[in-house]
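>>> no sequence on this one, just coordinates:
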């Protein structure tokens, strides 16, 4: 059945006026009549009762109208959604982040520069836990994710591009006496409130550090949060201390001090993409990431 004919039919059910529907649809009145007649021939029953003075739906026409209104609405949505997916596949970049202050600070600068060179590329950002991001990448729901090497090194399907390396540090409120120390050991956290990440938001090295701290300090108080941004906010509010890679934090340091930990771990932060080679747009974005000169600032 012709979709355009069905759209004419639905409009006519609203106007109940052949002349008005012709004007609305920008077609001739005879084209409206032909469309309705074509549908009626396929259905085998009349859709309208027509007299010289008025047009009304038949009972069959009412029932058909209700179903077709829903069907055409779903059809239009399907077209829009499919067109959007097609556009994203051709000229878009979907980036997965965990919402760290590091990403929040640097990504706008990098994306702004990228758009200067590639203004037609649509960029989408998604925000999930690191485990969810890995699954989205595997499902090809995003093109690249920001992550740490320890989080994806066991995944043979991923390729990692390092951007910055670093070490674990503690973010200590400046009101806390520990903020004056040049370096902290894990035992220094005794009797402190430590703000830790929930397991689903913890890459392996972070989880290992948190477990080691809890085993070392039996007098430790702990508060668990769902993401790094919340941990940062709580530290800035003086509610406790948190630990994280030094490169993850880009918040204002007016309210806390970042102090290196006496704890050895090899840390690297960058992007992960699916193997084989990523799309041209993704490769261009990664190249711009690597050339960005603000990683160590």
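Noted; the coordinates are in hand. Please read all numbers here as calculations on a predicted model, not as lab measurements.
>>> from now on I want contacts and neighbour counts done on CA atoms only, so please keep to that.
Noted.
>>> and residue 96, helix, strand or coil?
strand (DSSP: H, G, I helix; E, B strand; the rest coil).
>>> let's bring in a second one:
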């Protein structure tokens, strides 16, 4: 089935006259008749009853008509949105994201977006995943870039890539030159972690529970930049996504195992919610940056057996 079949079908359903419908879609009457017959053969149903004097739509045609109208409306809206991307976008774009993704991924995306669309005013809200989804449902945010939520009811999660959680330590830490660390080895070790309201912290706690380990969480902080700065200046350790570390000088990134923890960032949408041109344009950039991040993570994973896997 092709797009023209639907357009020809709607024209004939509206006019119920082959001559008038053919003129409406700018084809010959014989071409229109042939295309309608092709559509009927593909569907296995007669859509119109034909006689010498008149054309009537069948019951099957009536059922198909509503769906065809909706399908063409969606396609036409999509074409209109794509056409607007070639024009100067303006207005406001409200982005929700998590502290980790706001360290590298989101700034990279915004830098590319503002170069192409300098007239769009951007607002970035940094919160927990649950709070971001609440903002999305309340239409306070246009799109959310966050880790996969536990509950997907009423929302759509578009996965981008997968990255590991790693142990980050400074020069003074006993594990600074370890090739890898098992989660159980962090029992009674001093850590700085995000608060429990973040899903990252919940995942870390579950991993410790699974191996029967109880570390000393001596400090809880929201800011990942502050966490990394504190680790660099003390003998504390932290568990963060690899993108948060990003080869920072003065810090050692050590793979964790038994278990290995991974996180999946993605775009989050309200199911069925229309997307404005600016939102669609930003999402396209996010997908491109995500491919680059996925390649970086793969390269790091291949070389992570090195004693000091820093760039």
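On my side now, so go ahead. No experiment lies behind these values; they were computed from the predicted model shown.
>>> tm score of chain vs chain?
For these two chains in superposition, a TM-score of 0.61 is obtained (TM-score structural alignment, normalised by the length of structure 1); 201 aligned residues with a C-alpha RMSD of 2.3 Å.
>>> what ranges does the stretch 51-200 of structure 1 have for its helices?
59-91, 101-117, 130-138, 149-152 (DSSP state H, counting those that start in this stretch).
>>> how big's the offset between the third one and structure 2?
Comparing helix 130-138 of structure 1 with its match in structure 2 after superposition yields a mean distance of 1.6 Å (mean C-alpha distance after the TM-score superposition for structure 1).
>>> packing partners for that helix?
strand 92-97, strand 144-148, strand 267-274 (3 or more C-alpha pairs under 8 Å, 6 or more residues apart in numbering; DSSP states H and E).
>>> quick one: the strands in the stretch 1-150 of structure 2?
Assigned by DSSP state E, counting those that start in this stretch, the stretch 1-150 of structure 2 shows strands spanning 48-50, 55-57, 91-97, 120-126, 143-147.
>>> contacts for stretch 94-113 of structure 1?
With C-alpha atoms under 8 Å, 6 or more residues apart in numbering as the test, stretch 94-113 of structure 1 has contacts from 123-130, 133, 141-147, 227-229, 247-251, 288-289, 292, 294.
>>> buried subset of those residues as a ChimeraX selection?
Filtering the contacts of stretch 94-113 of structure 1 down to the buried ones (16 or more other C-alpha atoms under 10 Å) takes a single ChimeraX command:
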select :129,130,133,142,143,144,145,146,147,227,228,229,247,248,249,250,251,289
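>>> ok, the residue mapped onto residue 168 of structure 1 from structure 2 to residue 138 of structure 2 distance?
The equivalent of residue 168 of structure 1 in structure 2 is residue 165 (alignment by TM-score structural alignment). Using C-alpha to C-alpha, to the nearest Å, residue 165 of structure 2 is found at 31 Å from residue 138 of structure 2.
>>> who's more crowded, these two?
residue 165 (23 against 11; other C-alpha atoms under 10 Å).
>>> show me what contacts the more buried one?
239, 240, 241, 242, 255, 256, 260, 261, 262, 263.
>>> residue 25 of structure 2 and residue 11 touch, don't they?
Yes - the pair formed by residue 25 of structure 2 and residue 11 meets the contact definition of C-alpha atoms under 8 Å, at 7.2 Å.
>>> more neighbours: which of those two?
For residue 25 of structure 2 and residue 11, the more surrounded residue by other C-alpha under 10 Å is residue 11, and the numbers stand at 20 against 15.
>>> what's the counterpart of the more buried one in structure 1?
Residue 11 of structure 2 maps onto nothing in structure 1, by TM-score structural alignment.
>>> against residue 280 of structure 2, how distant is the residue nearest to the spatial centre of structure 2?
Taking C-alpha atoms, centre = their mean, the centroid of structure 2 lies closest to residue 267, which sits 2.0 Å from it. Distance of residue 267 of structure 2 to residue 280 of structure 2, computed by C-alpha to C-alpha: 11 Å.
>>> and what of residue 61 of structure 2?
Distance from residue 61 of structure 2 to residue 280 of structure 2, by C-alpha to C-alpha: 34 Å.
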